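1. sharing a model prediction with you, sequence too.
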Amino acid sequence: MNVKRNCLWVFMVVFLTAAWGGFFPVGAAEPAPDDVALSAFPPELFQDKTQAEIAKELPVSGAYRDETSPIEEEIEVAVDGTTKSYTVLRYLTDIEILQYRGDVLWTCIAAFLVFIMQAGFAMVEAGFTRAKNAVNIMMKNIMDFCIGTIAFLAVGFHLMFAGPDESLFWLGNTSATQWGFAFWLFQCVFAATTATIVSGGMAERTKFTGYLAYSVVICAFIYPVFGGWAWGSLLDGNGWLEGVLGVGFYDFAGSTVVHSIGGWIALAGALVIGPRIGKFAPDGTPRAIPGHNLPFAVIGGFILWLGWFGFNPGSTTTFDGNLARIAVMTNIAGAAGGIGAIIAIWMYIGKPDVGMTVNGFLAGMVAICTAVDVVTPTGAFIIGIVAGVLVVFSVIFIERTLKIDDPVGCISVHGVCGAWGTLAYAFFGVEAFSMKVLFAQLIGIGAGFVWAFGTGLVLFLAIKYTIGLRVTEKEEEEGLDIGEHGGAAYTAFPQHNMAP
């Protein structure tokens, strides 16, 4: 077995014994003779098979076992008055099988909740933009999940998690187990989330064919490559960021891996495609282009909040009591983000703006993703409230100083606040501050920006000069619903009410 597989076995041993309520010593051990094995465990765990016979049934990796696969475990046994360490191969107990099924069930339920976030993103984006583009936005959120699913299935999953001797194209080895399907589904909805983040930053002027093209590349290549750098060892990969500086880059639920990657790709796209017609005056002053349905955006925000209870607690991929802690920290950060944003915008413009408040609680939950499993309630509050304030002034800076048109604020919510949350781990997610941890987080943040923004620029420029990235001026003024899809979202209302 190579080093990577040994590491995975250690992980599985710890996981299974933790479910039993205790840890067995891990270290070099001899293969156990059958009599030692039978004396250490109930006989039914061996099904009248020798250790050599059971060894033939071991999966290639612990990540590919199912509830009928044997496991490898190390025990200490007194032999002739001397304590020796042995490796025992055995089958799961009934309790361990129940734990396994619970892990599969919870991971699937969490994936279902993350999938519902597609509806939330669609509603937020549609609400913050004009009625004449509502169908286009809904279609993009439909298709980035459809296309993202197949792209991640065919290529992305392999790039993100495969070891040197494994094939994960079109599910590959994971299709042999119940756990493989659950794990793939959870990772798939994360990939689709990254793609749909980009949609908001380029809304109201992107060609539908161009959108389809970049969704494929994001889910098949850009997101999985960086995901493999940070999370590859969750299956059989081995990302370089996981061991950087000897402490490793830490991102539990994806403040950088999912959110910042999506935000930085959106930044590249917004720069290449340019602002909407009329967004900036000749002197560069930004003009307001109000969204057509802010209640719609608020409801979408609440759907995203609900989905985050799958996004963060589901990242455990285990059915255990830590789910409640992670859910509570998520909720605290989201609420604090909303409070931080409303205070900031109220003081800045004299009014409690609803759009900024929605972005504030979303920013809080983006920021908490990295440290959500280890942070204290106070830490979650600070991370969230800082994110809420940060998102307000980031939106203003990007629009007024950088002259970038981001209709829904996704660059600020996901890119900027994702980076803040990742950095915050070094201050609020560890028992004692360490410069190594801080620099490891900075390296991960920097690598994420360079990779996502750089590949995004190449991608969008390639689309621009081949199939085309932006609709014509006439189509943009009439609305993408008519020009791209041949129909309007609100047919019962006069056209002048549809295109503010």
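-> Yes, it's here.
2. when you work out contacts or count neighbours from here on, use the C-alpha atoms and nothing else.
-> Will do.
3. pull the contacting residues for Gly228.
-> Shown in contact with Gly228 (CA atoms under 8 Å, 6 or more residues apart in numbering): 159-161, 237-239.
4. hmm, 6 Å instead?
-> Residues counted as contacts of Gly228 (CA atoms under 6 Å, 6 or more residues apart in numbering) are 160-161, 239.
5. pasting the second one now:
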Amino acid sequence: MEGQFTGADVFFVLLGAILVFAMHSGFAFLEVGTVRHKNQVNALVKILVDFAISTVVYFFFGFAIAYGTSFFVSASELSGAGSSGIFEAKGLTLVKFFFLTTFAAAIPAIISGGIAERMKFAPQCFATVALVGVLYPFFEGLMWGGNFGLQGWFESALGAPFHDFAGSIVVHGVGGWIALAAVMLLGARIGRYTKDGRPIGIPPSSVPWLALGSWLLCVGWFGFNVMTAQSLESISGLVAMNSLMAMVGGILSSLVIGRNDPGFIHNGALAGLVAVCAGSDIMHPIGSLFVGGVAGAIFIYAFNLAQNKLKIDDVLGVWPLHGLCGLWGGIAAGIFGSTALGGMGGVTFASQLVGSLMGVAYAFAGGYLVYGVLKATTGIRLSSDDERMGADLAIHKISANPDTDIMR
């Protein structure tokens, strides 16, 4: 019976890993639909290559940094049939690695949308190595791996450990604030602003592709959140319900505030899901609905502020979506997770506030260091001629519709 239960857990976590892996196609098509036609191929290639690089560096370095487990042992040990006791039976540890790899690979996938249309390809690959191999897993280990006793400090000094069930801060906040640093170092796209600083609108290339990206992310997100439990015994329908309510809250608030804009509506769903990750296992569904609604509003107001006032040319708005909505989600878990507001408790506002701010500060500083070093050494931006030509032809030597190009 124990073997059957373990096998069921392997299948459960594997399904979660597959669902979150599928989310990466959502990242890709959300970017494809937002960028101009001349940069669509680059969007697709970046997401896939970043996933491959992330898997390799997380296997060799990142997982060991976060959880202290190395894969440099025999296949028998890896499968759980060995005598070390480090690896769980039937390869359960291995599918957990797969699942957590999809989380780690979300970091460059998030960043990709912010730096779109003017980032060199090779430096972004180098950045992925540094981010997924070292920067992200170090913070992951602090918050999820119990490293260096930080969670013990939160509990003793602030009343409870920092709670981030599915990564509002650890994944989304970190990715979004690294992206902000990268976007600031890159600068705005050619033609995005006039000489006197007035914004020039660049419309999305395909609303249907953008919408498909959002749908793929929304569907996969239920694997992202629910299957973070990592066992059938720990699974909770409350996580699914809270994810659903936060998603629809984000949709409805962005519908009203965004005045029917399809880009805001489809990103509003994602804003709600980003925000609910941290407290999805402890909040009441009504609280999750409110958290998602606020997240939808945060995304729209922050997107307009960044693009039009601050002149931050974040193409997909990944800093407002993942960075700020992730920050809101981390803090909101300390509010709506409390028993006073119908939550399950076990959290404090102080620990959530401090932990969330710590995460975004770490991510922004780390991102600025990684992309700053690359900018000073290899350079990170396409030449003006290549940027005007588009990353598809400049980098990949092919457009999104090569047969149409031949016929011209």
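-> Nice, thanks for sending it over. Everything numeric here is computed off the predicted structure, so don't read it as measured data.
6. secondary structure for the contacts of Gly228 of the first structure - can I get that in TSV?
-> Listed next are the contacts of Gly228 of the first structure as TSV, based on DSSP: H, G, I helix; E, B strand; the rest coil:
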residue	secondary structure
Met160	helix
Phe161	helix
Gly239	coil
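7. which of those residues has the most neighbours?
-> Met160 (30 neighbours; other CA atoms under 10 Å).
8. distance check, it against Lys4 of the first structure.
-> Distance, Met160 of the first structure to Lys4 of the first structure, using CA to CA, to the nearest Å: 15 Å.
9. hey, where'd the strands end up in the stretch 401-500 of the first structure?
-> Assigned by DSSP state E, counting those that start in this stretch, the stretch 401-500 of the first structure shows no strands.
10. what's near enough to touch the residue opposite Ala419 of the first structure in the second structure once aligned?
-> In the second structure, Ala419 of the first structure lines up with Leu327, judged by TM-score structural alignment. Applying CA under 6 Å, 6+ apart, we find Leu327 of the second structure in contact with 173, 356.
11. from Ala64 of the second structure, how far out is Leu327 of the second structure?
-> 27 Å.
12. next one: Trp144 of the second structure
-> From Trp144 of the second structure to Ala64 of the second structure the distance is 13 Å (CA to CA).
13. equivalent analysis for Ile190 of the second structure, please.
-> Ile190 of the second structure is 41 Å from Ala64 of the second structure, by CA to CA.
14. more crowded one of the two?
-> Ala64 (18 against 12).
15. look up the closest residue to the more buried one, ignoring the ones flanking it.
-> Ser70 (5.3 Å; CA to CA, 6 or more residues apart in numbering).
16. how deep is the aligned partner of that neighbour in the first structure tucked in, by neighbour count?
-> Superposed on the first structure with TM-score structural alignment, Ser70 of the second structure falls opposite Leu168. Around Leu168 of the first structure there are 21 other residues, counting by other CA under 10 Å.
17. trace Leu113 of the first structure over to the second structure, please.
-> So Leu113 of the first structure corresponds to Leu19, using TM-score structural alignment.
18. that match and Leu44 of the second structure: what is the separation?
-> Counting by CA to CA, the gap from Leu19 of the second structure to Leu44 of the second structure is 18 Å.
19. could you report the separation of Ile286 of the second structure from Gly167 of the second structure?
-> 20 Å.
20. for the stretch 251-400 of the first structure, which segments count as helices?
-> Counting by DSSP state H, counting those that start in this stretch, one finds helices in the stretch 251-400 of the first structure at the ranges 261-273, 294-311, 322-349, 354-368, 377-400.
21. TSV for these, including distance to Ala78 of the first structure and mean neighbour count?
-> Below are the helices of the stretch 251-400 of the first structure laid out as TSV (distance: least, CA to CA, whole Å; neighbours: other CA atoms under 10 Å):
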stretch	distance to Ala78 of the first structure	mean neighbour count
helix 261-273	53	27
helix 294-311	46	22
helix 322-349	36	22
helix 354-368	48	31
helix 377-400	46	24
